[in-house]
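Engineer: structure for this input, please:
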Amino acid sequence: MEDATKQPGANTGLWQDPPWQESWQYAMDAWQRTVLFCDVLRRRANQYAEHNLSSAPHVLRFDVELVLSGRALPRPVNYGLVRIVPPADIEVDPRKRPFVVVDPRAGHGPGIGGFKADSEIGAALQAGHPCYFIGFLPDPVPGQTIEDIMRAQAAFLERVIELHPEADSRPCVIGNCQAGWAVMMLASTRPELFGAVIVAGSPLSYWAGVKGANPMRYTGGLLGGSWLTALTGDIGGGKFDGAWLVTNFEGLNPANTLWSKQYNVWSHVDTEAARYLEFERWWGGHVNLNAEEMQFIVDELFVGNRLATAEIVTSDGVHIDMRNITSPILCFCSKGDNITPPQQALGWILDLYRSVDDIRAHGQTIIYAMHETIGHLGIFVSGKVATKEHAEFASNIDLIDTLPPGLYEAVLIPRSSETAAPDLVLGEWIARFEPRSFDDLREMGGNDPDDELRFATARRVSEINLGLYRTFAQPFIKAIASDHAASLLARLHPARLPFEMFSDSNPFMAPIAMMADQVREERQPVSPDNAFVALQDFMSKQIETTLDVWRAWRDQSEEQLFLAVYGSPLLQAAVGLRASDEPPRRHPGEQPATLAFIRARIAELRARMSEGGLREASIRALVYVGRGHGMDERQLAVLRRIRARHKDGFSLQEFKRVLREQSLMLLIDEPAALAALPSMLPEGTEERAAALAAVQEVIESTGEMNEEVQARLDRVATIFTGGTAKPAIVRGPSAQARRRTS
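Structural biologist: Purely as a prediction, here's the structure:
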């Protein structure tokens, strides 16, 4: 029988069913979704309580074994080193360098680096590397400082090195977000502990940014400096509540915080609940810092920006200078990151060095990888990023470790049917490292001298206000502060209160669980074609747009206020700064001590220009031919095969040392370095021919030979044959044939 509720033409146009029927279907669905959403909030709150009751709460997906507790060290800290137990289907090679992932202590608990199977830890395990994790407990040890944490992490790395005596290199250390600057500080003072450093979404140059896009950098100045940090620590009884840091992050995107995140769960509650609860387990796991730790972070980094200019000095008088890092540094950042924009992740390079040659003169290799769209958390949380960027970094860590000194960008090229030498490619992407200049960094945008003066003024104002607070207000605040009041304020914090309100401890939530069970049994989801669903989505977009407009107005107003206040000549003069003076902060690359170091290094390498034999000559020739052309993973694969064919092959560390020295010699005086090659070559033409063939095989492995590279290869061929005749260079397919038969 024909449905009497149908009307002629009801299935055309906006309405799929009669309006009254669609409205009833939507109302029933919306009510059921609301009940289920409330149950999700209840489960989230109970999960929060259970998570916080754990003795060592974390969100690692992998099983772990405790290796060393920071509480057992001479200067105890709340950090610890654990070994990641590989899943049953993954086998690690103890001869490969271990990976150590350090999680950020920025308000959240540990584990985000191993939050999913497809993660930084998962990528390292898939590549066959032993993996370790440095995490922390929710509460700091009383009196611990940032220096104590540095010493503890050094002890952790020493233990990892002890456990892997057969490893082909020192550990590769990954520092996420706020852990990035901590890792860089340690690598600056203990460079011998590191095989490579990867910092993901890590701010290192805090004043840097682009006008109209990065408002978070103005926060310290608009609050009058770090006095508020000191006040918060005093009210907290000597602890700084990490929930305040989380609140700062959430304030960057009010549309997502106040509406979109919850709306997405409510509107797709049947499918989104599990993902939401999994993420909220980490996002709501707030941790504390000692007041002294947070004060150091704000004074020296956030407001002071002293790390990027080597102005931080340890208690024993050691300058923390990132130019001391001898391992390759890979900075992974994203244009879509509003917490650590590319300028903050990479600006330290322009602060510390005068040019790429300056980087090379220090024997350093600096690489940056740029994602176009991913947000801050996605850099070390997204499974897509883990299976692409982090998987390629882990698979090609040896290539990263052997790049000649200089500045590079990591570019991932998809493998296709037209890819040359596909047998040399490990995954679905070809990792290529292309040389870059300082102009490439400057094109990203940044501060002008007036902006630098404004931030320097904000730093001076912060120091003055902090001094006033400590003199006149701090003694009174400490006298009235109590642990009970601090605990009560923490529970009432806006970032924690929703968990308390929706947990089972709230008697009004008792019926929700039963109602949710009943709804699941009688669930009647509405059709996605329902007109009211379209109206619902339309209204949601309007709310998001309104909040986005408000955010844009707020950010613009804050920026204009900061620029106007700290750009005032009167205020600048009052704090002892003038626009006509020298730059408001020092640039170590221009310091006499740095120049003296470079001159001494140049003199040493000039004196050794003719030292070495066929091995050193071959590496020098290889660097000369490939200079300015970049390297990719296929070339390293060829080098490995060549090394395997020779029983006298040397270690990766020795190869890295020779490669860097030969690169610097070519940088200092290329004509002299080439002129010295004949004296380094043996008399036998057979050995020379074999070495030349090896150089050619590496260069041609990518299938790309431009005119400059061809001319350099021809020149090397002339040198290796004694200048009597230019040999016939075998190109293209024959080079691939050699690889197939090797």
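
Engineer: for the rest of this, base every contact and every neighbour count on C-alpha atoms.
Structural biologist: Will do.

Engineer: most centrally placed residue in the protein?
Structural biologist: Central residue of the chain (CA atoms, centre = their mean): residue 200, 0.7 Å from the mean position.

Engineer: against residue 330, how distant is that one?
Structural biologist: According to CA to CA, to the nearest Å, residue 200 stands 8 Å off from residue 330.

Engineer: same check on residue 146?
Structural biologist: Separation of residue 146 from residue 330 (CA to CA): 23 Å.

Engineer: give me the more crowded residue out of these two.
Structural biologist: A direct count of neighbours by other CA atoms under 10 Å for residue 146 and residue 330 places residue 330 higher, at 22 against 17.

Engineer: wasn't the more buried one part of a strand?
Structural biologist: Yes - the assignment for residue 330 by DSSP: H, G, I helix; E, B strand; the rest coil puts it in a strand.

Engineer: so it makes contact with residue 370?
Structural biologist: No - taking CA atoms under 8 Å as the definition, residue 330 is not a contact partner of residue 370, at 10.6 Å.

Engineer: how about the helices in the stretch 151-300 of the chain?
Structural biologist: For the stretch 151-300 of the chain, the helices defined by DSSP state H, counting those that start in this stretch occupy 178-189, 219-222, 227-235, 243-251, 254-255, 261-267, 269-283, 291-296.

Engineer: so which of the ones you listed is nearest residue 493?
Structural biologist: Residue 493 sits nearest to helix 243-251 of all the helices of the stretch 151-300 of the chain, at 7.5 Å, using CA to CA.

Engineer: now show me the structure for the sequence below, then we'll compare the two:
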Amino acid sequence: MTTNAHSKSLQLGSDLARDAVAVNERTVGAVANALDQSGVQWNLLSKSMAVQSSRIMQDHTDRTRQLAQNMAECSQRLFSSRSIVKDWGEYLKDVGQRVALTMDALRERGDVFLEHEAAGCPPVLIYDYEVITDGRHLKRPCNYQLLRILPPEGVTVEDSKRPYIIIDPRAGHGGGIGGFKHDSQVGVALAKGHPVYFVSFGRDPVPGQTLADVMHAEAGFVRTVRARHPDSPHPVVTGNCQGGWATLLMAACNPDLNGPLVLNGAPVAPWAGAVGENPMRYNAGVLGGTWQPMFWSDLGAGQFDGANLVMNFEQLNPSRNYFGKYFDLYRDPEGGRQRFIDFERWWGGYFILNEAEIHWIVEQLFVGNRLVKNTAQLEPGVPVDIKAIKGPIFVFASQGDNITPPQQALNWISETYSDEEEIRVRGQRIVYMLHDEVGHLGIFVSSKVARKEHRELASTLETVESMAPGLYEMQIENIEGEGADKEFEVRFHERTLADLAALDDGQQDEMSFAAVAHMSETQSNIYQTFGRPTVQSLSTPTSAKALRDLHPLRVQRAALSSAQPATLGIKYWADMAREHRNPAAPENPFLELEKITADWIEQVMDYGRDVRDAWYELTFFSLWSGPLAAWFGQKNAAHRTLVDPESLRSLPEVEAALAHIKQGSLAEAVVRMLILLVDSNQSFRAEILDRWAQVFKHDEPFKGLTVDQRHRLLHEQSLIVTFDKQEAINTLPDLLPLKKDRMQAVALLRRIAGEVQKKPTPELFEMVDELCDILDLPKPQDEAALAPANNSETLPARSPADRKARSK
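Structural biologist: Model (predicted):
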């Protein structure tokens, strides 16, 4: 008994000691993690302060220096002028006339706003159109419409050409911005003879409408366009801004829609961004998460006013939206009037979303980041997996975009695929373009910088489907000439996910957004339980309409319309100014002084914005990047589980392709050799791709293949080259047992390759030699196999010793 009790006592003591050690280890681990997170928080705060202060100091020092210099030069000219009194008189008269004309433009803006509202805010397209499908009459009704753009006089559209479908953003504004000008997306596609369709939407949603209903309607629109053009390739679907992620949703939930997708400035990964930039992504952490749109929707009797979103956009750049655009109109009220009115018609067309729609957008996309994490669902049983998309994806981003920075447009790729090999295995083609300057609206409106990208997309999209699967960057190089005579070369560079990661400054800050997402869920649950019943009981359709009518953005337009008695004299005053218009001479020094004053006002406003943004970011990281926030955000911090790269070879599609490595004929051999050559040369020019597309479509042995058969052929051969490159080369004789087939393969390759680059890579030389050896074909220096058509560039001859050394 005594021995047994003693042993139990020893065992108890041992267990207590072990538990104490475990508790101590957990405590030490927790302390270490807290210290690590405190270090992360300090790094984020110090980096934010360094970046923000450096940029503010540099930018405003340079601007102040330039303003001082301009002021000194202007003052010198002003006081040395012998006609200062005359200049002042002419300037005052000019100012009075410009004020009258500017006020009249604002009056017209108010009239246009009221007319646009009364008409239900139709699309602001400058083209005529016809309604093909009205979403209100679908089985799952919604306020979306499929429009066919009627080609203007002098433009001929061919129904056999690939159709273009443009989906505009429903982010507070109305539809039509993608066809706002003649040289926008619609105009570029029409000029090349493509049928163009436009997905627009009404101001007011159908009662009970959800984003799932919208997704099904958009998918039905694409199928309708395919049925209207049975002899053309699959349509190109272009999504602008929020229309971009809507396009991804549609394609992911409908894998049969496998035409090319173009995403212009689409915020797919909203947590991403660079520290010291992109303040809009901090809104939920500073102002509150999902409960905010829930509250405003309840005040709106179940509907969310899009004018609130527009106000958010305006506050990103107050100097431009509250002063700059009006000063530009005032400086040239005659030349800038129509441009101002046309833009304001779209910018001031405020649209409504149902509570369920804005709730999903905020909760699952912008705050929850669930689309990237593969946990988003539009409705029960409808998962949204971006990997399900089969068509090529083009992503257009810009460093000058302060609404959708490049990281938000591109980071979803590395969050979805384990590496670039998985992209190839999935048979996907992702092409991204990155610009240095163009702003958010310029991406899909009509920026001179963006215009050439749209033009080149229209001519390149049809050939991209002939590319081997993978990740590519599209670059426009060797630009020569101006205007209509501008020429440039398009090159596709094969990229890795590491190249995309280099565009970001790391992901240390994303744990903060995970904490915000968890807090947003908590806040929304509290509001839904305690706040929503009270707010809903106080809201009526009448009070909701009054709240919308009294929104500051609506009031500022309506207050200056002709409906207000106070504006009755503006038109008369403006007509008098036009009749007696006498602008001041361009060299008038008071005009220059006016411009300097405006620049100073803009700089003061910009300084206030920059200080605000710096405070905004520091507040965010102070609240949400510490140890407690990191612990709180663990629930929402998990990323998508990626496939182990080592396991890709065991995927069924890879094993099936490798099992058929010796099977095939001329078509398989030519595709395999082309992939090998392209892989050896790292990049290739668009004209090579064009020739390859022509051969793939019109020449034997490819022209009898369907589009799906061509895709399968490219996919299978890409897998073979990726996972067993040497055996892919060694088995080429099995695909081409006859000499005539080998010579035909070489002839096709020569047609596709055309001119050899001025500086071919050594790997290309080696691959050409290896292919020639395995197929028992003449080397390039012995016969002009793969030689340029014009003989202006040739592969340099190598000695037999060199070739022998390489073969070893």
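
Engineer: on the three-state scheme, the residue nearest to residue 453 of structure 2 when sequence neighbours are not counted is what?
Structural biologist: Excluding its sequence neighbours, the residue lying closest to residue 453 of structure 2 (CA to CA, 6 or more residues apart in numbering) is residue 476, at 7.9 Å. Three-state call for residue 476 of structure 2 (three-state DSSP): strand.

Engineer: tell me the counterpart of residue 476 of structure 2 in structure 1.
Structural biologist: Alignment note (TM-score structural alignment): residue 476 of structure 2 maps to residue 412 of structure 1.

Engineer: against residue 248 of structure 1, how distant is that match?
Structural biologist: For residue 412 of structure 1, the distance to residue 248 of structure 1 - CA to CA - is 33 Å.

Engineer: neighbour count for those two, which is higher?
Structural biologist: Neighbours were counted for residue 412 of structure 1 and for residue 248 using other CA under 10 Å; residue 412 has more, 17 against 14.

Engineer: gap between the more buried one and residue 632 of structure 1?
Structural biologist: Distance from residue 412 of structure 1 to residue 632 of structure 1, by CA to CA: 10 Å.

Engineer: and the equivalent of residue 411 of structure 2 over in structure 1, what element?
Structural biologist: When structure 1 is aligned by TM-score structural alignment, residue 411 of structure 2 is paired with residue 347. Per DSSP states H and E: residue 347 of structure 1 is located in helix 342-352.

Engineer: chain center to that helix, what's the gap?
Structural biologist: 13 Å (CA atoms, centre = their mean, to the nearest Å).

Engineer: elements contacting it?
Structural biologist: On a contact count with 3 or more CA pairs under 8 Å, 6 or more residues apart in numbering; DSSP states H and E, helix 342-352 of structure 1 meets strand 329-334, helix 438-442.

Engineer: so which of those gets nearest residue 34 of structure 1?
Structural biologist: Nearest to residue 34 of structure 1 among these is strand 329-334; the distance by CA to CA comes to 36.0 Å.

Engineer: what's the matching range in structure 2 for stretch 174-191 of structure 1?
Structural biologist: Mapped onto structure 2 using TM-score structural alignment, stretch 174-191 of structure 1 spans residues 238-255.

Engineer: tell me the buried residues in that stretch?
Structural biologist: For stretch 238-255 of structure 2, the buried set under the neighbour-count rule, 16 or more other CA atoms under 10 Å, comprises 238-254.

Engineer: next: stretch 606-626 of structure 1.
Structural biologist: 606, 609-610, 614-626.

Engineer: and the contacts of it?
Structural biologist: Stretch 606-626 of structure 1 is touched from outside by 404, 658-659, 662-663, 665-666, 668, 672-673, 676-677, 679-682, 688, 691-692, 695, 699, 709, 712-713, 716, with contacts defined as CA atoms under 8 Å, 6 or more residues apart in numbering.
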